[in-house]
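# Fold the following and give me the result.
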Amino acid sequence: MRVRKVFTVLGTLLALAASVPSGAGATEAAGKSGAKKPTIVLVHGAFADASSWNGVVERLQRKGFPVVAVANPLRGLSYDANYLRKVLASIDGPIVLAGHSYGGMVQSQAALGNPNVKSLVYVAAFAPEKGESALELSNKFPGSTLGDTLQIIDLGDGTKDFAIQQDKYWQQFAADVSRRDATIAAATQRPVNDSALTEGAGEPAWHTVPSYFVVAGKDKNIPIVAQKWMAERAHARAVVEVGNASHSVAVSHPETVADLIVRAAR
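Here you go, the predicted structure:
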């Protein structure tokens, strides 16, 4: 009796083992059931800092995405792109990059040649062709009023930093954000070096990496016609227009921005 019970138990275990995928099949099944979500890397632009992504970060984290909001140095395009490139190299697995404003310049250059970067999202951002600068693109079409609002800080080394005058920040940069929040952002903004805005871009990653665009209808930094033109040139997979949005569209419409990033991640 005891021997018969042993064989019965062994037969049951063998039947169970046969029903479980093994080898490559098991790995594939595990991958399908728990595929790793891409890391979302967010790159702020000039006259802002990483906290400008807070609303977007909160929504992405709620959906289970790992998120890194990079502190963009704003010291020069090559310098900033090299820094971002090193951040990207430290991340395992697939990446979706999203850049706001000048951050689009940086991500276009930093993503080149990195096979982990699967999508680029431009949020009221520059998507340059090789040789183009942020200054050139912002003035390619009429409508930008940024120049009249800038405060110039002479660094004594032949370069200058630019910041937006605090009393002009709300109307220029964040007109659809509450006055209180815009006043805080004006006080905490990070200035950008003039070399960052005048340096020509290298070969851009959007030639080979799928791109997605959020364009802001009331943008006073980068006119919407310029944003749409860059999106069309990049053969964007999707363009979402927020008609009443200021340049701070990621702050005023974080749900819209997060939704497009999630779409790019899929």
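# rest of the way, CA atoms for contacts and neighbours
OK.
# can you pull out the helices in the stretch 101-250 of the chain?
Counting by DSSP state H, counting those that start in this stretch, the stretch 101-250 of the chain has helices at residues 103-110, 134-138, 166-173, 179-188, 194-198, 224-233, 249-252.
# and among the ones you listed, the most buried is which?
Among these, helix 103-110 has the highest mean neighbour count (mean count of other Cα atoms under 10 Å), at a mean of 29.
# Mind giving me the packing neighbours of that one?
Identification of packing neighbours for helix 103-110 by 3 or more Cα pairs under 8 Å, 6 or more residues apart in numbering; DSSP states H and E yields strand 39-43, helix 77-89, strand 95-100, strand 117-123.
# Let's see that with 7 Å instead.
For helix 103-110, the packing partners by 3 or more Cα pairs under 7 Å, 6 or more residues apart in numbering; DSSP states H and E come out as helix 77-89.
# list the helices and strands the helix it packs on packs on?
Counting contacts by 3+ Cα pairs under 7 Å, 6+ apart, helix 77-89 is packed against helix 103-110.
# Run the angle between the helix it packs on and strand 117-123 for me.
160 degrees (axes from the mean of the first three to the mean of the last three Cα atoms, to 10 degrees).
# To compare with the earlier structure, here is another sequence to fold:
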Amino acid sequence: MTTTPTVVLIHGAFADAAGWSGVIAELQGQGVPVIAPPNPLRGLASDAAYVASVAAQIDGPVILVGHSYGGALITVAGATENVVGLVYVAAYVLEEGESLGELQGRFPLSPLVSNLKEWTYPVPGGDPAVEVTIAEDAFPSVFAADVPADVTRILAAAQRPLAAAAFEETAAAAAWRTKPSWALVAGADEAINPEVERFGAQRAGATIVELDGASHAVAVSQPKAVAELILDAVRATS
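Presented below is the predicted three-dimensional model:
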């Protein structure tokens, strides 16, 4: 008797779990159990610990799916015992001891970097910390160029900020060393250089799918293609 893994979808920065709506519908239509918890976006170590705690409380095998910054989190959280596979969607695939900044720094910077807006938020007992969003006027071209304009305006207004410190924290583990992985490279990504996505996926030995015209918001623009890669992982680990 086989047990279908539960798919846990982890969104990245400047987004929330609603970005997975189309993918969730596709997976549910195939009878695959799926949840999309909120990503705190406060720091690599603490966010990964949260994702790991979600996975550990699920009865049975889990496939972690990470978009963007979420890829860095599943790389660490994937070390959780019941995680049986990792799926990276237009994502960072870190090595143990590597930071987002270090991985990005190997390649030309994407337009995202020059279009970040800084905000501050209170930290108990300390000075305010910095968080970043994408400037609203740049959001459509940087994040979601293949998504209808009326949708991108909503996504830009609803984006969730990422703590700036997350770019410098290093990964405490690289679960892809012991767990099978799959990766989707978004060929027209302007938020993460596609070369960053491709390099990390190849280094991890992932099964790679490339979508030439896909933006960073590929889960919104092409949910069927994203779901199909996840289903490949589900079939391989069931």
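# Can you tell me which residue sits nearest the middle of the second structure?
H67 (1.9 Å; Cα atoms, centre = their mean).
# In contact with the alignment partner in the first structure of that one, which residues are there?
The pairwise alignment with the first structure assigns H67 of the second structure to H100, based on TM-score structural alignment. With contact taken as Cα atoms under 7 Å, 6 or more residues apart in numbering, H100 of the first structure is in contact with 43-45, 122-125.
# likewise A77 of the second structure?
Per Cα under 7 Å, 6+ apart, neighbours of A77 of the second structure: 48-49, 51-52.
# before we move on, back to that, distance to P142 of the first structure and neighbour count added to the contacts of H100 of the first structure, as CSV?
Output for these, formatted as CSV (distance: Cα to Cα, whole Å; neighbours: other Cα atoms under 10 Å):
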residue, distance to P142 of the first structure, neighbour count
V43, 26, 28
H44, 24, 28
G45, 21, 27
Y122, 20, 32
V123, 20, 30
A124, 16, 34
A125, 16, 29
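# Just give me the longest helix of the first structure.
helix 2-19 (DSSP state H).
# so what secondary structure elements neighbour it?
The contact analysis (3+ Cα pairs under 7 Å, 6+ apart) places helix 2-19 of the first structure against no helix or strand.
# Show me what secondary structure element comes after that helix.
helix 23-33 (DSSP states H and E).
# Now the counterpart of W170 of the first structure in the second structure. Nearest residue, chain neighbours left out?
Aligned by TM-score structural alignment, W170 of the first structure pairs with P140 of the second structure. Using Cα to Cα, 6 or more residues apart in numbering and skipping the chain neighbours, the partner closest in space to P140 of the second structure is T152 (5.7 Å).
# what do we get in the first structure for that neighbour?
The equivalent of T152 of the second structure in the first structure is A182 (alignment by TM-score structural alignment).
# Its match against Q171, yeah?
No: counting by Cα atoms under 7 Å, A182 of the first structure does not reach Q171; the two are 9.0 Å apart.
# Relative to L74 of the first structure, how far out is the counterpart of V220 of the second structure in the first structure?
Alignment note (TM-score structural alignment): V220 of the second structure maps to V251 of the first structure. The spacing between V251 of the first structure and L74 of the first structure, counted by Cα to Cα, to the nearest Å, is 20 Å.
# and if you look at A46 of the first structure?
Going from A46 of the first structure to L74 of the first structure by Cα to Cα gives 7 Å.
# Tell me the span between the first and last residue of stretch 121-140 of the second structure.
When the termini of stretch 121-140 of the second structure are compared using Cα to Cα, they are 25 Å apart.
# I meant to write stretch 159-170 of the first structure there.
26 Å.
# ok, now stretch 37-54 of the first structure?
With Cα to Cα as the measure, stretch 37-54 of the first structure spans 20 Å from end to end.
# for stretch 33-50 of the second structure, same thing?
Distance between the two ends of stretch 33-50 of the second structure: 20 Å, counting by Cα to Cα.
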